[in-house]
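Novice: Dropping a prediction and its sequence here:
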Amino acid sequence: MSEGGSPSELPKGWALATIGDLIESSGVFTDGDWVESKDQDPTGDVRLVQLADVGDGWFRNRSNRSLTLDKSRELNCTSLAPGDVLIARMPDPLGRACLYPGGNRPAVTVVDVCIVRPSGEVDPRWLMHFVNSPQFRERMRPYESGSTRKRISRRNLAKVELPVPPVEEQRRIVIALDEQLSRLDAAVEAVEQSRARSRQLWSSILHQMTEGALSRNVRRPVTWERTGEVAAVQGGIQKQARRRPVENKFSFLRVANVPRGRLTLEEVHEIELFEGELERYRLESGDLLVVEGNGSPDQIGRAASWRGEIENCVHQNHLIRVRPGMRLRPEFLELAWNSPKVAQQLKKVASSTSGLHTLSTAKVKSVEIPVPSIEEQDALLDAVQQWRTKQLVAEAAQQAAFVRAAGLRRSLLAEAFAGRLVPQHSADEHADALLARIRAERESAGSTKPRRRSARRAPAQRKREPDASPVSDAPPQLRADVPALATATQPTLDLEIPS
């Protein structure tokens, strides 16, 4: 079946439809709810499912946000049911879908997540898999909006056509996909564990380097000194309206350009400099760029060396420049700075009573770093390089495995929704009959395709329409029309933080 998907190209017994065509009068096809920060209550009984909880085929218990039952009713929130298909209307990736597995308390979701509760004759696992397929992503692309960050509205999501197989074939597709994807997921998990072990090994190597244990040519213990005693520490340039690049513009590094231990220079901004500033702020090869602040304490003070990649380049004030003196090799400084022992110091000096985590030039100067002799640094760098070469080979193999797994997943889904993964049976009822029954049920109930109220209305103006399910204080129950396999085969990463 081509991406065009005309009816003549559909597999035998299949029919084209939209998500709305699969919803009975009692079903749901709606956005989540506009729940603001002021509406939330950490002690509430109703869980607020976040956009980050919706994975590409898996549900993640990542957030611990809640609101009270009274507030959810006041806001007219739509209650989630086990087996609901959740579709993310924002990346990454856009349009990813999973099944809501249920839980021990009521749950609602945010406005950037679309809730789909199809007819009992439609397998929700089939619908989830199709939304995650290359075919659906390709069909969805013309309806996306936004420039820097793509999104799709529910109105446009409803325009995307789906090739619907007969009900029995839907089930055969799901069984085949569940079997193949579960094996693929197990393989990916093994690679993830391998990558975690590689990172732990690298952290151990850096620790041994700072202790001088990697080379017999190092006198132990290694001397540690304050950074300000062996390097020049300086802040950067604050971005302001008057610095819009016009006449005297130069390349300008930001925090986004400085991951730990490397630079990403695909997108480098520019800034206007004034007289004398280039000489003062220009980066030199060997300078260490230290990130001043971050929302995650583990990322505070991450750093990477500048090696003169761009001529006449400066940096913003959220990056602190550490220029090594004569007693430090720049390569040794970068590795030592990103080592566990220095990272612990950075986390400690960056913390504050307000909960913010930031560094200053004074704090950076106070951080102690190992300072063996230049000859000893060279010996340690040689030893580290041997380990680094092996680690880079392992990382390349791991990345290749991830790429291959992603390709296999796309291929499996593409084959499934082109009608080539499982056999077609002539005895299967045509999908047109299924769609006709759903349409007749809606008409007999006096209902049209589900529409969505405006979630942005003030609470007093919100009216519950027939497609939305009011929040109940009863524990969620698995819908009778959802096979037990719906929650058994979907990966659920339980990362919820205990309250």
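Specialist: Nice, thanks for sending it over.
Novice: only C-alpha atoms for contact and neighbour calcs from this point on.
Specialist: Will do.
Novice: residues near Ser351, how many?
Specialist: Using other C-alpha atoms under 10 Å, Ser351 is surrounded by 15 other residues.
Novice: Tell me how far it lies from His318.
Specialist: Relative to His318, Ser351 is positioned 16 Å away (criterion: C-alpha to C-alpha, to the nearest Å).
Novice: do Ser285 as well
Specialist: Plainly put, Ser285 is 19 Å away from His318 if you go by C-alpha to C-alpha.
Novice: quick one, which of those two is more surrounded?
Specialist: Between Ser285 and His318, counted using other C-alpha under 10 Å, His318 has the larger neighbour count: 23 against 13.
Novice: which one is the more buried one nearest to, not counting chain neighbours?
Specialist: Spatial nearest neighbour of His318, excluding adjacent residues (C-alpha to C-alpha, 6 or more residues apart in numbering): Glu292 at 5.1 Å.
Novice: wait, the one you found sits on Ile320?
Specialist: Yes. Distance between Glu292 and Ile320: 6.3 Å, which falls inside the contact criterion (C-alpha atoms under 8 Å).
Novice: Give me the common contacts of those two.
Specialist: When contacts are counted by C-alpha atoms under 8 Å, 6 or more residues apart in numbering, Glu292 and Ile320 are jointly contacted by Ser360.
Novice: in the stretch 301-450 of the chain, which spans are helices?
Specialist: Counting by DSSP state H, counting those that start in this stretch, the stretch 301-450 of the chain forms helices over residues 330-337, 340-350, 361-366, 374-416, 431-444, given from the N-terminal end onward.
Novice: here's the one I want to compare it with:
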Amino acid sequence: MKSDINLRHLTQLPELPKNWAHSSVDELCIIEPVGNKKLAQKQYVQKGKYPVIDQGADFIGGYTDNNDLVIEVPENVAFIIFGDHSRAFKLVDFNFVPGADGVKVLRPVCVLPKWAYYFFKAIHLPNKGYARHFQYLKEAYLPLPPLSAQKLIVDKIEELFSHIDAGVEGLKQTKVKLQQYRQSVLKDAVTGKLTESWREKNADKLEPADKLLERILQERRANWKAEQLTTFEEKSKVPKDDKWKEKYVEPKEATVLNDLPMSWVSTITDQVFSFVTSGSRGWAKYYSDDGPLFLRVGNLFHYNVELDLRKLQRVSPPEGSEGSRTKVQEGDNLISITADVGMVGYVPRDFEESYINQHVALARPVQRVMGKYLSWLLSGDFAKEQFKALQKGATKAGLGLDDIRSISFGLPSLLEQEQIVQEIESKVAGIDRLKKETELKILHASKLKSSILADAFSGKLVENIEADETAEQLLEKIQEEKQLLEEKAKLAKKKSTTGIKKMDKQPIINVLKKAKKALSVDELFEQAGFQNDVSPEGIEAFYQELKIVTDNENVTVTPVILKEKKQGDKFEYKEVKENEAG
């Protein structure tokens, strides 16, 4: 049995406004046949003659130059595109190519297309995830106002929406400016501008940066020596002499940067990182429901260093050096090196046991206390621009471990690094707070639009007015027009008799006179020779002539009724005798 939430799209208004009528989507639309006129997403191009309309969030998914796939939208007509999986609606009044998956093309009949579009969006369709939803849309309830009221409703909706859209555009600009401000904060941080006043006030307390760098380089070499001696010990070996020390690889020379504060010194990441590596391939076989974290690109951000732990993967890591090599420690910098490169994460104190995958690099500072400063350094445009330059001319996309070691920057004292981190995080917290407030306002605007559509749906948005034509009368017109469109579509599917069975074209009135019985539309179309031309123009010419014929006083039109529903008409010529006329 269906739950209540799955029945909301069927719920009728308890009380209709005057001159309105109960109806449904199926009653007001016909489904335009698409057939094989569909384009797979992988075949989209950035520019082309025809837009591709699919069920995605973007109004236009892509473009194509394929003429054979075009759906032509008649003049003064608009189609409503429905995403069978996404439940998205798009109003289209131009020729287009449908996307390959989940696209339904609806043609509103005798109602304002914009009114139908807005009212469709107000329907409470059940959310079945990626399942198909068209079955629910077809049967969905719609209250139908007269045409005059439809226009008033559309005008009011668009008036209100225009005010909301103007406000949302302002909010989006605020988000852009906040992002720009975040980037400028990070730039000022690594060029010394952010702490310029603080540095002047605390100049007597700061260790010269060149002295700090000297200590870092000494510690880097000492750490390497300690690692080598540990390796000897693990292999139960004792070095015979000091030649093993010659294997130490000196770090790269730093590029001298201009415009650094006097107390800073130019350096390069290779000098301040003692260990740079990336995760191993093939760890999917170690995936587990519990165990340590497995950090991936999705756990990193741009312009932020906090790890994103909303989506987690856990592993049971292998024993041995491969596991220990990719295990993170406090102070480590994590950098995405494939796909969306240059995202950064910082490993904080007391972080749970974690490992990295092959798409993430781990860079370990010589001095752990510098980890946070280096993470913020790498997260901003100062480092991103260098990463981008290093990628130019590379044989493959992404960053190499040597690229991580090649970022030039200015090194301040440890005390100033600490101050820089504090000021960055204070400003970023304010930016994030404003960003969240802005996003909530944008969300509220979306809800406000939904509220406006709900009021329109229930007849509360505009005052009810007297109408020359009621919705019930409009429904009758809709049924007649739908029948006509369906008949035309049926005739269009007929194969031309050209070269198969040539029939001379003759006036429809002559066909009826010769028949001496009632004929259907199909029979008239064929016997009058119109089947030789099943183009839209040929079909339209047939109906124009049929309309003239039905005005003849000798022609009677009899509806064909099946199960209390009109299925079509039959036409018959009956000579009116002089004594019967008048």
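Specialist: Structure received. All figures in this text were calculated on a predicted structure; none of them were measured in a lab.
Novice: ok so, going back, and the helices of the stretch 301-450 of structure 1 as TSV, adding mean neighbour count?
Specialist: Written out in TSV, the entries for the helices of the stretch 301-450 of structure 1 read as follows (neighbours: other C-alpha atoms under 10 Å):
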stretch	mean neighbour count
helix 330-337	22
helix 340-350	18
helix 361-366	18
helix 374-416	16
helix 431-444	17
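Novice: closest one to Arg199 of structure 1 among these?
Specialist: Comparing the helices of the stretch 301-450 of structure 1 by their distance to Arg199 of structure 1 (C-alpha to C-alpha), the top pick is helix 374-416, with 8.8 Å.
Novice: Show me how far that closest one is from its chain's centre.
Specialist: Counting by C-alpha atoms, centre = their mean, to the nearest Å, helix 374-416 of structure 1 is centred 21 Å from the centre of its parent chain.
Novice: repeat for stretch 122-134 of structure 1
Specialist: For stretch 122-134 of structure 1, the distance from its own C-alpha centre to the chain's C-alpha centre is 21 Å (C-alpha atoms, centre = their mean).
Novice: and if you look at stretch 429-436 of structure 1?
Specialist: On the basis of C-alpha atoms, centre = their mean, stretch 429-436 of structure 1 is displaced by 38 Å from the centre of the chain it belongs to.
Novice: can you check stretch 345-354 of structure 1 too?
Specialist: In terms of C-alpha atoms, centre = their mean, the centre of stretch 345-354 of structure 1 is set 27 Å apart from its chain centre.
Novice: Now for structure 1: which helix has the highest residue count?
Specialist: Looking across structure 1 with DSSP state H, the single longest helix is helix 167-211.
Novice: Next, the angle from that one to helix 374-416.
Specialist: Orientation note: helix 167-211 of structure 1 sits at an angle of 180 degrees relative to helix 374-416 (axes from the mean of the first three to the mean of the last three C-alpha atoms, to 10 degrees).
Novice: Tell me which other helices or strands the following helix or strand past helix 167-211 of structure 1 touches.
Specialist: Using DSSP states H and E, the helix or strand that follows helix 167-211 of structure 1 towards the C-terminus is strand 224-226. If you count contacts as 3 or more C-alpha pairs under 8 Å, 6 or more residues apart in numbering; DSSP states H and E, strand 224-226 of structure 1 packs onto strand 368-370.
Novice: The strand it packs on - contacts with which helices or strands?
Specialist: Contacts of strand 368-370 of structure 1 with other secondary structure elements, assessed using 3+ C-alpha pairs under 8 Å, 6+ apart, are made with strand 224-226, helix 330-337, helix 340-350.
Novice: any chance of the ones you listed in a markdown table, plus distance to Leu408 of structure 1?
Specialist: What follows is these, written out as a markdown table (distance: least, C-alpha to C-alpha, whole Å):
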| stretch | distance to Leu408 of structure 1 |
| --- | --- |
| strand 224-226 | 50 |
| helix 330-337 | 37 |
| helix 340-350 | 37 |
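Novice: and Asp378 of structure 1, which of these is closest to it?
Specialist: Shortest distance between Asp378 of structure 1 and those, using C-alpha to C-alpha, is found for helix 330-337: 8.2 Å.
Novice: can you tell me what part of structure 2 that closest one aligns to?
Specialist: Matched against structure 2 by TM-score structural alignment, helix 330-337 of structure 1 falls on residues 371-378.
Novice: Measure how far stretch 373-393 of structure 1 is from the centre of its chain, please.
Specialist: In terms of C-alpha atoms, centre = their mean, the gap separating the centre of stretch 373-393 of structure 1 from the centre of its chain is 34 Å.
Novice: now stretch 169-184 of structure 1: which residue numbers in structure 2?
Specialist: The alignment of stretch 169-184 of structure 1 onto structure 2 (TM-score structural alignment) spans residues 149-164.
Novice: And for stretch 404-421 of structure 1?
Specialist: Using TM-score structural alignment, stretch 404-421 of structure 1 pairs with 444-461 in structure 2.
Novice: would you turn the helices of the stretch 301-450 of structure 1 into TSV with distance to Met128 of structure 1?
Specialist: As requested, the helices of the stretch 301-450 of structure 1 are arranged in TSV below (distance: least, C-alpha to C-alpha, whole Å):
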stretch	distance to Met128 of structure 1
helix 330-337	45
helix 340-350	42
helix 361-366	49
helix 374-416	11
helix 431-444	18
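Novice: I'd like to know which of those is closest to His207 of structure 1.
Specialist: Distance to His207 of structure 1, taken as C-alpha to C-alpha, is lowest for helix 340-350 among the helices of the stretch 301-450 of structure 1, at 6.2 Å.
Novice: In structure 2, point me to whatever sits opposite Ala433 of structure 1 in the alignment.
Specialist: Alignment note (TM-score structural alignment): Ala433 of structure 1 maps to Gln473 of structure 2.
Novice: Distance check, the counterpart of the residue nearest to His318 of structure 1 in structure 2 against Val462 of structure 2.
Specialist: Structural alignment places Glu292 of structure 1 opposite Ile337 in structure 2 (criterion: TM-score structural alignment). Separation of Ile337 of structure 2 from Val462 of structure 2 (C-alpha to C-alpha) stands at 56 Å.
Novice: More neighbours: which of the two?
Specialist: A direct count of neighbours by other C-alpha under 10 Å for Ile337 of structure 2 and Val462 places Ile337 higher, at 24 against 16.
Novice: contacting residues for the spatially most distant residue from the centre of structure 1?
Specialist: Of all residues in structure 1, Arg219 sits farthest from the chain's C-alpha centroid, using C-alpha atoms, centre = their mean; the distance is 45.2 Å. When contacts are counted by C-alpha under 8 Å, 6+ apart, Arg219 of structure 1 touches Gly212.
Novice: 10 Å - rerun?
Specialist: When the contact criterion is C-alpha atoms under 10 Å, 6 or more residues apart in numbering, the partners of Arg219 of structure 1 are Glu211, Gly212, Ala213, Pro372, Ser373, Glu376.
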